[in-house]
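Visitor: the following comprises the amino acid sequence and a computationally predicted model.
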Amino acid sequence: MISPLAYVDPAAKLGKNVTVQPFAYIEGDVEIGDDCIIMSGAHILNGTRMGRKNTVHHGAVLASVPQDFHYEGEDSLLLIGDENDIRENVVVARATYAEGGTRIGNGNFLMDGTHLCHDVQIGNHCVLGIRSMVAGESQVDDCTILSSNVIVQQHCHIGSWVLIQSGCRISKDVPPYVIMAGNPVQYHGINAVVLQHKSQVTERVLRHIVNTYRLVYQGNFSIQDAVLKIQDQIPMSDEIHNIVDFIKNSKGIVK
């Protein structure tokens, strides 16, 4: 159902059973999949490509022009998957360049006032808390939680199954499965409760993850030496390989 009080450009492509409430605004270069709900006051701007069963709440702005001095008017994209809940006043910018893309995966919950800058990559099943902000070209992997008022600075990579507590400012990469808290931000253990309830990680592997991060954060070693000791001392599993690969590929983790 499309309200006659909404503006929907005739060139926009809307799937089956899409609801557009009064005073929503949808531009022409937009594709919206089946069963989406666009609430009143939401703005869906040029470059949006949205999958199925997404809900966009009041006052959200999707595919805003990137706040990047390198942007020169290219027709860039915001790519959104399926079953995302995008709450009130969320702002998501599209990419700076046509060959790039700001991406949001499937099943994410973006709370009130979340701001995603240009070329941000959000995985699947993440929660971004109230007023959390992710700067340009940063990446948040699957099943990660940013609590309210978290600020992630440009070019940072947040691993999977991470919990970053309220008010943290992240300026370096955060490896998988950890809890980060405080300012300056520090390691506060592994995200064991969520891992136990939501993933298939066993008690044995949880102990191995704890011992891995004991070497990284409490072993008084360089990162390079810590990785060597992990490979020498910790039984390998998919999770440990994930940690090692993340650290090896990072330009610097929160330490």
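Guide: Ah, there it is.

Visitor: going forward, measure contacts between C-alpha atoms and count neighbours the same way
Guide: Fine.

Visitor: list the contacts of residue 90.
Guide: With contact set as C-alpha atoms under 8 Å, 6 or more residues apart in numbering, residue 90 has these partners: 59, 60, 61, 62, 110, 111, 112, 113, 114, 115.

Visitor: and for the third one, the neighbour number?
Guide: Meaning residue 61. 22 (other C-alpha atoms under 10 Å).

Visitor: second structure follows, compare the two:
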Amino acid sequence: MSSSFLKQGNLCSRFSLSSALQIPRLRHLLHFFFSHVAEGEQVDTSTPAKSGFVHPTAVVHPDALIGQGVSIGPFCSVSSSAKLGNGCQLYPGSHVSGSTELGDNCTLMTGAVVGDDYPGCTVIGSNNTIGYHAVIGVKCQDMKYKPEDECFLEVGDNNDIREHTSIHRSSKSTDRTVIGNDNFIMGSCHIAHDCKIGSNNIFANSTLLAGHVEVEDYVHTAGATVVHQFCRIGSFSFLGGGSVVTQDVPKYMMVAGERAELRGLNLVGLTRCGFSNAEIRNLRTAYRKIFMSVDANVGSLEERMAEVELHGELVHVPAVRAMLQSIRNSFAENRRGICKFRHWNVSKLAEVA
């Protein structure tokens, strides 16, 4: 155990002693622990919390690297190859396994599991919260995976990963699963092997991302959203609740439906993220020209996009250019194309958000 630790008599501050006493085995262990204190073993309670604390029932391998001010609660385990940064907190029954690194000030709630003993590693940045019974950085669910291959997960900083979420390592040594910064991943979400997640995303409960999905930044999913393998979700887009997304979602767009269709721009999200009225107005104009033309002889999607690119005003708007490039990228080789869009007529134009 790291020399930075001092044993203290107080239990982990987040652990309820009254609830613990309801568990027979834990009640016995606590009686054993406190009886030894009563018999004369001196326990220093004057040391500040930053000195760290390991509960006597925790199993911490002596080769583990433990930072300053780390708190490890009852029945936790820390593997020999683990590295815990300063100020980390492991709540009762949480586990750090295999070659796993936690940055500073990470919190593992009760029952959380981070890492496993398979080849490769899990690297978690700073200020992350891993929710109750979440499973992060374990072996992927891919039949092609070979147990002897190294596999990797990298998570950035300031992510809130809630209860029962699962995030898997990559399926091969040449790839890795990546999570960016400042993401809010709600309960029971699943992020499969080799996914690439950007920053500032919000995934509502039970969002399921299959293998190799790429999500850019500021994406918001509603509950029970499912995304097919190899799809890409563009920045500032919104996925409606219960949607099954089987093709790419371009930047700034909103999709919904059992087989998700484009339903317009994510106007609420764009406004909340600080897009100006002029930017949103130009994006709406471009979207209508591409997806909602009232001309029966308008031509193909490519021709409509070319018309926007030749438009005197729209072509000079960076957001419009980004949207066009996002659409074009979705039709590149080995990409899945974009979600289907409705064929509008003049009478429906007034209904567009």
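Guide: Ah, there it is. The structure displayed is predicted, hence computed values, not measured ones.

Visitor: still on that earlier bit, CSV for the contacts of residue 90 of structure 1, including distance to residue 203 of structure 1 and secondary structure?
Guide: Converted to CSV, those look like this (distance: C-alpha to C-alpha, whole Å; DSSP: H, G, I helix; E, B strand; the rest coil):
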residue, distance to residue 203 of structure 1, secondary structure
59, 44, coil
60, 41, coil
61, 43, strand
62, 41, strand
110, 31, strand
111, 32, coil
112, 35, coil
113, 37, coil
114, 34, coil
115, 36, strand
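
Visitor: could you dump these to a markdown table with distance to residue 11 of structure 1?
Guide: What follows is these, written out as a markdown table (distance: C-alpha to C-alpha, whole Å):
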| residue | distance to residue 11 of structure 1 |
| --- | --- |
| 59 | 22 |
| 60 | 21 |
| 61 | 19 |
| 62 | 17 |
| 110 | 28 |
| 111 | 30 |
| 112 | 30 |
| 113 | 29 |
| 114 | 29 |
| 115 | 27 |
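
Visitor: closest one of those residues to residue 93 of structure 1?
Guide: Checking the contacts of residue 90 of structure 1 against residue 93 of structure 1 by C-alpha to C-alpha gives residue 62 as the nearest, at 6.5 Å.

Visitor: what do we get in structure 2 for that closest one?
Guide: Aligned counterpart of residue 62 of structure 1 in structure 2: residue 136 (TM-score structural alignment).

Visitor: spit out the contact partners of that match.
Guide: 112, 113, 114, 115, 165, 166, 167, 168.

Visitor: tally of neighbours for the aligned residue in structure 2 for residue 141 of structure 1?
Guide: For residue 141 of structure 1, the aligned residue in structure 2 is residue 216 (criterion: TM-score structural alignment). Applying other C-alpha under 10 Å, we find 19 residues neighbouring residue 216 of structure 2.

Visitor: isn't residue 216 of structure 2 right next to residue 235, touching?
Guide: Yes - here residue 216 of structure 2 lies in contact with residue 235, judged by C-alpha atoms under 8 Å, at a distance of 4.9 Å.

Visitor: just to revisit the earlier point, and the contacts of residue 136 of structure 2, which is closest to residue 86 of structure 2?
Guide: For those, the nearest to residue 86 of structure 2 is residue 114 (17.0 Å; C-alpha to C-alpha).

Visitor: returning to what we had before: now for the match of residue 141 of structure 1: which residues touch it?
Guide: Applying C-alpha under 8 Å, 6+ apart, the residues near residue 216 of structure 2 are 197, 198, 199, 232, 233, 234, 235.
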